[in-house]
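Enquirer: Sequence first, then the predicted structure, then my questions.
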Amino acid sequence: MRVLILAALMLLGVTLVARADTAPSSEQLPPNVEALLSLLADPGVQKWLETHKAASATTPVPPITTQTSHLSHPLADYVRAVRGHIHGLARALTTLPDEFAAAWSILVADAEKVGLAGLVGLFGLFAAAAFGAERLYRRATSGFMTRVAQLDVATRRGQLMVLASRLGHDVGRVAVIAAAGIGVFVALHYWPEVIEKIVLACLLAFIIVLLARAVLRFLLSPPGKDANDLRIVPMDGESARFWTQRLGLVVIILAVSYATTLSLSLLGFSVEAREIVAYSLGLGLLSVGIDTVRRAPGPTIVDAAADGEVLVRAKTSVGLISAYFVLLWCLWAFGAVQLFWLAAIAIGLVWAIAIAERIVVHLLQQSASSGIGAATPSAGATLLSRGIRFILIISGLLLLAWAWNIDLVALSAADTPPVRVAHGIISAVIILLVADLVWRVLRTLIDNQIAKVRDTAVVQTEETQRRSRLNTLLPILRNFLWATLAIVAILMALSAMGVQIGPLIAGAGIAGVAIGFGAQTLVKDILSGVFFLLDDAFRVGEYIESGNYKGTVESFSLRSVKLRHSRGPIFTVPFGVLGAVQNMSRDWVIEKLSLTITYDSDLEKARKLIKKIGLELAEDPELKAITIEPLKMQGVEEFGEYGVKLRLKLKTKPGQQAAVRRRALVMIKAAFDESGICFASKAIQVSSAGGSQPDAGVNADAALHDAATPQKPVAA
């Protein structure tokens, strides 16, 4: 019954005003049309028209006065067109009752061809065929939908299969209703001509509403308990329900507007009268849009009370969007159709691109558990996102050309200066869009590769060293690719627009030579950086020393390197002033220690204790992975003034020697104390002045011993 109710409401809405004041007439033509025809057939009227036409042809056109000469012709023409449009609408308001009466007469006359019973029977057959076919379709596909409901939605593949199946089922339902409805019109030849066209328009509007509902269910609010997992556009259930209802209402208003204006045209309404009805429906659409913006769920509205700044932003955003909607309606109502389409397509394109990117990120973004450490978009997701953006922009331009009545085929065949300029601008836009697509894909590939090697493991292996080198070179490669693509894209766009790029390239070469002479230091820094990178002198994350500068390499630019000191300061050092670089983070590090023990200590026992401690450190779970050669005593370094100086060494991974050294010193101190081996220290003996034995000996143990004096590590 929905199609029948919709058609009946459409017909009643068109004729309510006429039935309030005018009784139906059985005449085929309205009275005012018959009066006009009779006047035109009168010989006296025809003679007067011919005389008036001849007189107007001989009357000279008055020149343009100086009062309006300051206005440009396009602006003056537009102002006159808007004024005439408004006057036409005002005149049409006075004739609306007569036009409704005439439309009612046409409907009554058309319905009398089959009679009331025949008309009711036709509507009954139409409704029975449409909804009967829908019921059969539901029964036939019930088993399929049961199997779809049992699919596993834990994976993205299963979710897409369920969504595609439900969308196909809904589209098939609409197709069955449309086929059944159209089949009634093809099979039955008893429809009155005007009513048949009106019902077909209503059927088309109803099909559009059903298709929009299927698409909205697919994108925003799929049915079932797994609605949140199956939603294409990422949002919560309340927001999805809100936007499904509001967007569905917008589609219904647009469909009803289309069916209404087409029906009024079939019923003989004038253009101005149809425009008045369309503008009235547009006001309803405008009110729905403003109310939707005001009530739209989101953090900027819900959390506005907790943050005054957010409240200001929310109110400003709602006000601006509402004003934009009002501007669209005013442009449409005042006849500025070209500006209306430009503004409407612009805001629609922005929203479509934003929604498409959210959908792509939601569906194809890599998860944080993929091993990268953070969610990063894949190259496929970037390619799809930018490809959709490219398609949407081209579609928007084609739609704008259609709205402005621009014949692109004829325009491309013409060879006039404006056509060449337009062709160059379109080609330049396409070139820039393709360049943006290529850059986004390349940047995503490089960023993903950098993310894989950003958290390099502590244990240095050949694979981690290779990744570290990539982490050093890839940012520079990314900057180089961006500069190259930007220059090539700009030059190609200028060439497409008809600009001769040969002189530009020659001028750039001359300017480059002049800049090279004036910026020798900059050139030296850049070239030095290139050779440092080619020699693989250092990488990001390595500790280097060069002259007065030392620290961990954090990042590069074209002319300098940033070094982070161990105390926190960061140095930005040009490559040209680095000079010889000492890399402390390559391959391995040898740490050398010195111990001074007393002369009466057992050297062999000390050697065995140190060797034992070295083996224990090498087997320690925390230090085993970073120890290359265990701690051992190399021998006696020298006989000092207070004791015997021993030399020790150990070999570790770069940057890890301090941890092993600290643990070794603690263990050596404990082992020597337990074994009776004493560290040497200064002792001062004081005697009396008379040469007698001292009353007491004072030991000034100043703790200035060389028990554990580490030396500077030796790096490869």
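Expert: Done, it's in.

Enquirer: When you work out contacts or count neighbours from here on, use the C-alpha atoms and nothing else.
Expert: Noted.

Enquirer: Now do the strands in this protein.
Expert: Secondary structure of the chain by DSSP state E: the strands cover 543-546, 549-556, 560-564, 570-574, 582-583, 589-597, 627-639, 644-652, 714-715.

Enquirer: Next, format these as TSV and append mean neighbour count and distance to Thr316.
Expert: Below are these laid out as TSV (neighbours: other CA atoms under 10 Å; distance: least, CA to CA, whole Å):
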stretch	mean neighbour count	distance to Thr316
strand 543-546	18	51
strand 549-556	20	41
strand 560-564	20	43
strand 570-574	18	42
strand 582-583	18	56
strand 589-597	22	62
strand 627-639	17	63
strand 644-652	21	62
strand 714-715	14	62
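
Enquirer: These: which one's closest to Leu210?
Expert: strand 549-556 (56.7 Å; CA to CA).

Enquirer: quick one: which of the strands of the chain is nearest Glu112?
Expert: strand 549-556 (86.5 Å).

Enquirer: Packing partners of the closest one?
Expert: Judged by 3 or more CA pairs under 8 Å, 6 or more residues apart in numbering; DSSP states H and E, strand 549-556 is in contact with helix 462-496, strand 543-546, strand 560-564.

Enquirer: this is the other structure I want to compare:
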Amino acid sequence: MKWLLSFTAAFLFALSALAQTPPVGQQQKIDDLVRLLQDPEVKAWLDSRKAESAPVTPASPAGNSALARWEAGARERVNAVLTAIPAIPAEVTAAATRARREAAGRGYAPVFVIFGGLVAFGLAAEAVYRRFAARREALLGRLIPVGIFAGAMGIVFFAVEWPPLARVTLLAYLSAFILFRLAAALLSAATIGSSLRRRLLILFGVISFAIATAAVGEPLGVSPEVSSAITYCFSVIGLLLGIEAVWSISDGSRAWKAARTAFLVVLWLIWCVNMKGLFWIGIYALVLPGILNAVGRMALSFTSDPGSLRGILVARGARAAVIAAAVGWLALVWHLNPDTLGQRDPMIAALFYGCLKSVLILVVADLLWQIARGWIDRTLRVSTGTTSLAPADAARRARFRTLLPIFRNALAVAVAVMAGLIVLAQLGVQIGPLIAGAGIFGVAIGFGSQTLVKDVINGVFYMLDDAFRVGEYIQAKDYKGTVESFSLRSVRLRHHRGPVFTVPFSELGAVENMSRDWVIDKFRITVGFDTDIDKARKLTKKVGAELIEDPELGQHFIEPLKMKGVEQFGDYGIVLSFAMTTVPGMQTYIRRKAYAKIREVFLANGIAFAQPTVQVGGDDKGGGAAAAAQAIRAQQAANTAAPAK
């Protein structure tokens, strides 16, 4: 890294030294030559001589091809750059002298002194802001000082009427310096290593300085060939910085690092031959994934809930904006380079623009899908807890839990199909025959899979009829269980003992829903024939009131426990009938509690439960007992008399 920075510093120092110490006599001759070349009559004469001396070569079929013309243009461009490299010192010297003389002639200091003064004024304004403003650690706290710095310099710059050449030079290099400061602020907020951050900052500084130098070349009188040569020299510096970063901080084996190095060299060669579109595609493949991840993490710092609508819009919207900016820049580069190989072929140009539009379509489709899926997921999470809601609200949320997963799957398919068709249309594919063919193919599939179609259609009608929802207990033919989930063709039932049934909709038939709205639970208790019926009714009413007042059970009652009356006379006693109305799913638990309380209250108040008895003997109901008692007394008398003998 040190040798690379030393090379960069030496290169820039050499350019500045050549610009500040020009030979006086040579400079006078250069100024006279430039003034002479700008004369209209001299320009016209030179153009006529160039047209007369141009060699006429017969056009060959191969020479007229787009590839041959592009190859000839690229070769001419490279030769012009190589020829112009030795002229860089003289051109830079002439440009710097021209700007300095113009500034000195109007009473201004040299341009580099003015540049230093403006930067110092901006830094002073930034220091004052940091002194009195509250400290902020977020990204905004890093960007505001840069804005203060740029604003202070901008006020002074636009308030003074600078000489034309000085104005252009200052504007270019001040803009480059502000962009460099802005990149430094953004990189400081990114979660990357310090070594990588430092290298990226150096690379961006070189790129900013190179762009500013290329921008001021034409106004300062630098020839286009020399400007291109300077740009190529800066590109070599950028390539060396990239290679050094690959071998210093990149992970992987030596072979992987060598492959990355080769990729960078190939990208540089592509840029040298003016294939700018392909060059930027390679740059995107190299850096865009990391930029998207960094932008996504940075955007999520502005929201506390990534799953909310705001979080999705901020994170996905920021990434979509980065992709849209990349696509726009690629289209601008393609449009501003009409002499590239792809621009000469209408088919390649149409395919290129179709690909760019397709990327934007996919980005928009992904953003819409993420928003819809986020809303569905949030609604499903909210619809999970229904214990403290009114029955109508609980039913509506259960309906959401049933239909929203199916709607989410159908929406995903619809978005994917629509986006795919639009992308194909942008790529030049006629989608009308595809749609017609898909219809015919769908009819054929329908005839071949009638059972599947029957399942799907039956499922649609079950959903329209609201026959069951997720979480309800149903019974259909030999299947019963709690509804866990749906698909387009089947329902998943969990039996209360654990097994899971996946039943196609066409196999359900009539559905018995045991969990809808309310449940009437009835049970019977047998008491003795001598039971006071009115007393049992009053005690049952008391038990029902206690169950209603229970904080755990009371919220599940719709109508309290009541004794309906005598159901029948049984073999061992009177059968009493009881009933209560509860919310679905709680009747069994409440019935167990009711059994325990009824037993406790009945026994405490002298109401005996009927038990089966067996009577042995004829009409003399007490004879058997008397005979048994007589036998026992005789045995006791015999045992008493035995010791006396």
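Expert: Nice, I can see it. In this text, all values refer to a predicted model and were calculated from it rather than measured experimentally.

Enquirer: what's the TM-score here?
Expert: Laid over one another, the chains give 0.72 as their TM-score (TM-score structural alignment, normalised by the length of structure 2), with 585 aligned residues with a CA RMSD of 5.2 Å.

Enquirer: quick revisit: kindly reformat the strands of structure 1 as a markdown table and extend each row with distance to Ala537 of structure 1.
Expert: Below are the strands of structure 1 laid out as a markdown table (distance: least, CA to CA, whole Å):
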| stretch | distance to Ala537 of structure 1 |
| --- | --- |
| strand 543-546 | 9 |
| strand 549-556 | 11 |
| strand 560-564 | 12 |
| strand 570-574 | 15 |
| strand 582-583 | 7 |
| strand 589-597 | 17 |
| strand 627-639 | 23 |
| strand 644-652 | 21 |
| strand 714-715 | 14 |
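
Enquirer: tell me which residues in stretch 663-679 of structure 1 are buried?
Expert: Across stretch 663-679 of structure 1, burial judged by 16 or more other CA atoms under 10 Å covers 664-665, 667-668, 671-672, 677-679.

Enquirer: do the same with stretch 309-320 of structure 2
Expert: Buried, per 16+ other CA under 10 Å, within stretch 309-320 of structure 2: 310-320.

Enquirer: Who are the contact partners of Ala336 of structure 1?
Expert: If you count contacts by CA atoms under 8 Å, 6 or more residues apart in numbering, Ala336 of structure 1 has none.

Enquirer: And it, how far from Gln520 of structure 1?
Expert: 59 Å (CA to CA, to the nearest Å).

Enquirer: cool, Arg213 of structure 1 as well?
Expert: 67 Å.

Enquirer: These two: which has the busier surroundings?
Expert: Arg213 (21 against 11; other CA atoms under 10 Å).

Enquirer: Aligned to the more buried one, what sits in structure 2?
Expert: Under the alignment (TM-score structural alignment), Arg213 of structure 1 pairs with Ala184 in structure 2.

Enquirer: re the thing from before, Serialize the buried residues of stretch 309-320 of structure 2 to TSV and add fields for distance to Val511 of structure 2.
Expert: What follows is those, written out as TSV (distance: CA to CA, whole Å):
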residue	distance to Val511 of structure 2
Arg310	42
Gly311	42
Ile312	40
Leu313	43
Val314	46
Ala315	45
Arg316	44
Gly317	46
Ala318	49
Arg319	48
Ala320	47
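
Enquirer: wait, which of those is closest to Ala68 of structure 2?
Expert: When the buried residues of stretch 309-320 of structure 2 are compared against Ala68 of structure 2 (criterion: CA to CA), the nearest one is Ala320, at 39.0 Å.

Enquirer: ok, now how distant is the closest residue to the closest one other than its chain neighbours from Arg319 of structure 2?
Expert: Leaving aside its sequence neighbours, Ala320 of structure 2 sits nearest to Val363 (CA to CA, 6 or more residues apart in numbering; 6.1 Å). Distance, Val363 of structure 2 to Arg319 of structure 2, using CA to CA: 9 Å.

Enquirer: And Gln450 of structure 2, by the same measure?
Expert: 44 Å.

Enquirer: ok, now Gly420 of structure 2?
Expert: 21 Å.

Enquirer: Equivalent analysis for Ile202 of structure 2, please.
Expert: Applying CA to CA to Ile202 of structure 2 and Arg319 of structure 2 gives a distance of 25 Å.

Enquirer: Could you do Phe209 of structure 2 as well?
Expert: 28 Å.

Enquirer: Then Thr581 of structure 2?
Expert: Counting by CA to CA, the gap from Thr581 of structure 2 to Arg319 of structure 2 is 56 Å.

Enquirer: what sits against the residue nearest to Gly242 of structure 2 when sequence neighbours are not counted?
Expert: Leaving aside its sequence neighbours, Gly242 of structure 2 sits nearest to Leu264 (CA to CA, 6+ apart; 7.5 Å). Contact partners of Leu264 of structure 2, counting by CA under 8 Å, 6+ apart, are 239, 242-243.

Enquirer: how about a cut-off of 10 Å?
Expert: Applying CA atoms under 10 Å, 6 or more residues apart in numbering, one finds that Leu264 of structure 2 lies in contact with 239-240, 242-243, 246, 258, 270, 282-283, 286.
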